[in-house]
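*Asks:* Return a 3D structure for these sequence lines:
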Amino acid sequence: MKKYILLIIAAITVSFFPQQINAEEDSLSLDSETAILIDAKTGKVLYEKDSRKIMYPASITKIITGIIAIEKGNLNEMVTVSSNARNVSGTTVYLLEGEQVPLKKLIQGMIINSGNDAAVAIAEHIAGDVESFSAMMNDFVVNKVGVTKSHFVNPHGLFNINHYTTAYDMAKIAKYAMKNQIFKEIASTKTLEWKGKGWETTLINHNKMFWRYEGVTGIKSGWVGQSGYTLVTSAERKGTSLIAVVLNSQTAERSYSDAVKLFNYGFENFETSLIAKGSTFQSAGRQYTLPKDYHFTKPKHATITKEVTRSGALLLKAYPETLDKIKLIPLAQGRTLPKSLSTTYSQSVQTDTYFHWLADLFTSQ
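*Replies:* Predicted coordinates:
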């Protein structure tokens, strides 16, 4: 009997989980060597092409530098530009040695105009030197963001063989950064008047997706010879927010074309839905509630059914697939959820949804 059950599970698993797209089976015909598209609210991977492959990021590195500066620095504090910052190679905002600039303005110059000098000035201000800031970057992405295949040795992204990431990691980093409203405001700025001691101009955001696609909200492009053209960009339409990452495109135009393909695919096929905090559900005579707003990604036009397991978990299904499994809070009859519990309870991890469902199926027989 066990043998037949295992065969059934194996057969259902294959039908529920189609093979992931890889570089050889890239149905969108992307130019970029690796890519990924995620739902920015839920983190759900909607499309990927070799997204865990180690790659060189170039200036999208500055996303990490920016969010660390915002979280750990005082945005109004004046930063003194060092000789080291003044003389860094690559794109700059023409800072002068000894010039004093507010930290927020440096972040703007770094994200909007990709200023390497601004990145070094930020790193030295926050951590004392570039090496210490790089160690901070690595600790931050592991312990705050939860990525595992990235390593950084500078704040700007100039090539170093030990400075690398993946499309998947950059999508998670971007998702984290764009939750911060100050970062989002800076990353979504198209143009900015810049008045410095060495340069007065209008900065125009290097991310040309702002002028190529409706609803773009950020965030950063990059290029060095060894990495090709890299792009992390975000867009929002009708309550659905997406993040696209493309790495090692042959030209800037092809990186933008790939991002457009990814966004079109995402918005045409998926949408983000909400189950409101306080929603109640019943199962086997017991009542449960949801302690926080819960977003989930669903295929467009799919009919979603909700089932509550005997253990008090809410299953969201778009037949035949289980989309999410959410832990609910039981309510005593005639009572509401205590306020302290509703504010401290954290949502359950959404992984292994399908196998939890199988366990419930077989243990309930």
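*Asks:* all contacts plus neighbour counts: C-alpha atoms, from now on.
*Replies:* OK.
*Asks:* Thr297 and Gly218, how far apart?
*Replies:* For Thr297, the distance to Gly218 equals 21 Å [CA to CA, to the nearest Å].
*Asks:* What of Arg212?
*Replies:* 12 Å.
*Asks:* Of those two, which one has the most company?
*Replies:* More crowded of Arg212 and Gly218, by other CA atoms under 10 Å: Gly218, with 28 against 13.
*Asks:* Off-centre distance for the helix or strand that contains that one?
*Replies:* For Gly218, the element it lies in under DSSP states H and E is strand 216-224. Offset of strand 216-224 from its chain centre (CA atoms, centre = their mean, to the nearest Å): 13 Å.
*Asks:* which of the residues in it are buried?
*Replies:* Within strand 216-224, the residues scored as buried using 16 or more other CA atoms under 10 Å are Val216, Thr217, Gly218, Ile219, Lys220, Ser221, Gly222, Trp223, Val224.
*Asks:* residues contacting the fourth one?
*Replies:* Each residue near Ile219 by CA atoms under 8 Å, 6 or more residues apart in numbering is listed here: Ile63, Ile111, Lys184, Ala187, Ser188, Asn207, Val232, Thr233, Ser234.
*Asks:* what does the helix or strand containing the third one contact?
*Replies:* Of the helices and strands defined by DSSP H and E, Lys184 is found in helix 181-187. For helix 181-187, contacts defined as CA under 8 Å, 6+ apart pick out 66-67, 70, 107-108, 111-112, 177-178, 217-220.
*Asks:* another one to check against the first:
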Amino acid sequence: MLKSFFSLLLMILVFSYQSTSFAASATSKIDVKSEAAVLLDSDTGAVLFAKNPDEKMYPASLTKIATAIYAIEKGNLNDIVTVSANAVRQEGTKVYLNKGEQVPLKKLLQGMIINSGNDAAVAVAEHLDGNVDQFAKNLNAFLKTKIGVKNTHFTNPNGLFNPDHYTTAMDLALITNYAMKNPVFAEIFGTKELKWNGQSWNTTLITHHRMLKGEIPYPGITGGKTGYVDESKQTLATTANNGKIKLTAIELKGKNKKEIYNDTIHLLDYGFSQFQHETLTKDDVFQSGKQTFLPSSDLIITEPSQGAKKVINKNGLLSINNKDGQTIQTIQLSKKPEKPTMNSKSNPTKGPEYHLSAFYGIAIFALAGIVISLRRKWSSDLNENSPTGKSFGRRQRRG
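*Replies:* Purely as a prediction, here's the structure:
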């Protein structure tokens, strides 16, 4: 029985987890112009808005979000990186590195995210994996196995155009959400400006993200990254926190900067005004047919402010739906353990211990009977063999 109890406990721990639901359609309340967009609750992973979330598109410099979190987890931030000629030759935005220049890995990541340095990105990739091709293979494996992307394939660390370099709004939202849980990444992603002292360039780097640096005022912006190549048009990643809920917004293929920042504002306004956090406690029970399910621990979930409908299937998968029936989050619950029935297999009083106790009881009773019989016989023998003929058991009556 004890072994069965621990097996059941292990199953509860393994299968009770909170998972992300991939909402399929966009909400009609928001007019998003970008061709693809996703809004996530950064804490729970709930999908609050999705427009063409799984359509493969070119990310441009949003690629550097993936490069940064991969480098932070794999590399040593204090490593000194020697810049190659290949890194220096990169096109587009740079931090103007020199061949042979030695730069700490963290500083390269800062130059790559804050100023979108394509040269810094290649220097990082070559330091981590020897060359860009090997880096791309390792990065793709990392994104798939560690973060769970499904439609992403990167060929370089900086997002310069390649027809085989693509991702989706959903995958980028997952990557950004994952990265923001790392304090080093969150610090760099949220940096507005940084003094830069290089061999050929001494300046102050200022983020290109207009909402992060305050050029487009919006309260609670915690991080951001911009991107652009001709084939991708405008791309934008933004994180924000209003003190009650944290959001991650991704937009791909905006026509221009005004359009894509307006999309971001609409998404953040919608997320902050229409959703809230609630707690599922471990005492909350959900019935599916004859089966009962419950969380193994208290869980934070995201619900529409106007109310949510909770639907559970026969396998214990709980869906949090909005009033339109769209699923914004799913949570796997645990099956409630059944109470033991009164039978020989589950009732402790009918188990081996009971039968053993009964055996000992019968044996002791029988032994007591034998002892009493032997004592009586022993007393009788003594009386018969006494030289005085008197009974030792009682006083002899006089005639």
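*Asks:* returning to that earlier point: what range in the second structure matches the helix holding Lys184 of the first structure?
*Replies:* Aligned by TM-score structural alignment, helix 181-187 of the first structure falls on residues 183-189 of the second structure.
*Asks:* mean distance, that stretch to its aligned residues in the first structure?
*Replies:* In the superposition with the first structure, the average deviation recorded for stretch 183-189 of the second structure is 0.7 Å (mean CA distance after the TM-score superposition for the first structure).
*Asks:* Tell me which residues of that stretch come out buried.
*Replies:* Val184, Phe185, Ala186, Ile188, Phe189.
*Asks:* Let me have those residues in a markdown table, extended by distance to Leu2 of the second structure.
*Replies:* Output for these, formatted as a markdown table (distance: CA to CA, whole Å):
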| residue | distance to Leu2 of the second structure |
| --- | --- |
| Val184 | 45 |
| Phe185 | 45 |
| Ala186 | 45 |
| Ile188 | 50 |
| Phe189 | 50 |
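*Asks:* Out of those, which comes closest to Leu367 of the second structure?
*Replies:* Val184 (77.3 Å; CA to CA).
*Asks:* And the closest one, how close does it get to Ser7 of the second structure?
*Replies:* Relative to Ser7 of the second structure, Val184 of the second structure is positioned 39 Å away (CA to CA).
*Asks:* Identify the residue of the second structure aligned to Asp31 of the first structure.
*Replies:* Asp31 of the first structure maps onto Lys33 in the second structure, by TM-score structural alignment.
*Asks:* Oh, that last question was meant for Thr148 of the first structure, not what I typed.
*Replies:* Per TM-score structural alignment, Thr148 of the first structure is aligned with Lys150.
*Asks:* what do you get for Ala123 of the first structure?
*Replies:* Aligned counterpart of Ala123 of the first structure in the second structure: Ala125 (TM-score structural alignment).
*Asks:* Its match against Asn131, yeah?
*Replies:* Yes. With contact defined as CA atoms under 8 Å, Ala125 of the second structure counts as touching Asn131 (6.6 Å).
*Asks:* So for the two, which residue has more residues nearby?
*Replies:* Ala125 (25 against 16).
*Asks:* Just tell me the aligned range of stretch 53-70 of the first structure in the second structure.
*Replies:* Counting by TM-score structural alignment, stretch 53-70 of the first structure corresponds to 55-72 in the second structure.
*Asks:* Regarding that stretch, how distant is the last residue from the first?
*Replies:* End-to-end distance (CA to CA), stretch 55-72 of the second structure: 28 Å.
*Asks:* who touches the longest helix seen in the first structure?
*Replies:* The residue-count maximum for a helix in the first structure (DSSP state H) belongs to helix 252-269. With contact meaning CA under 8 Å, 6+ apart, helix 252-269 of the first structure is reached by 28, 30-32, 37, 46-47, 208-209, 212-213, 229-231, 233, 235, 237, 240, 242, 244-247, 249, 299-300.
*Asks:* average distance between whichever helix or strand comes after it and the second structure?
*Replies:* Counting by DSSP H and E, the next helix or strand C-terminal to helix 252-269 of the first structure is strand 270-275. Compared with the second structure after fitting, strand 270-275 of the first structure deviates on average by 2.6 Å (mean CA distance after the TM-score superposition for the first structure).
*Asks:* just checking, what packs against strand 270-275 of the first structure?
*Replies:* With contacts taken as 3 or more CA pairs under 8 Å, 6 or more residues apart in numbering; DSSP states H and E, strand 270-275 of the first structure sits against strand 240-249, strand 294-299.
*Asks:* Using TSV, lay out those together with mean neighbour count and distance to Leu6 of the first structure.
*Replies:* As requested, those are exported to TSV (neighbours: other CA atoms under 10 Å; distance: least, CA to CA, whole Å):
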stretch	mean neighbour count	distance to Leu6 of the first structure
strand 240-249	28	37
strand 294-299	17	29
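*Asks:* so can I have TSV of those strands showing distance to Gln20 of the first structure?
*Replies:* Putting these into TSV (distance: least, CA to CA, whole Å) gives the following:
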stretch	distance to Gln20 of the first structure
strand 240-249	17
strand 294-299	17
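*Asks:* Figure out which of those is closest to Val14 of the first structure.
*Replies:* strand 294-299 (19.1 Å).
*Asks:* so that closest one versus helix 252-269, what angle?
*Replies:* Angle between the axes of strand 294-299 of the first structure and helix 252-269 is 100 degrees (criterion: axes from the mean of the first three to the mean of the last three CA atoms, to 10 degrees).
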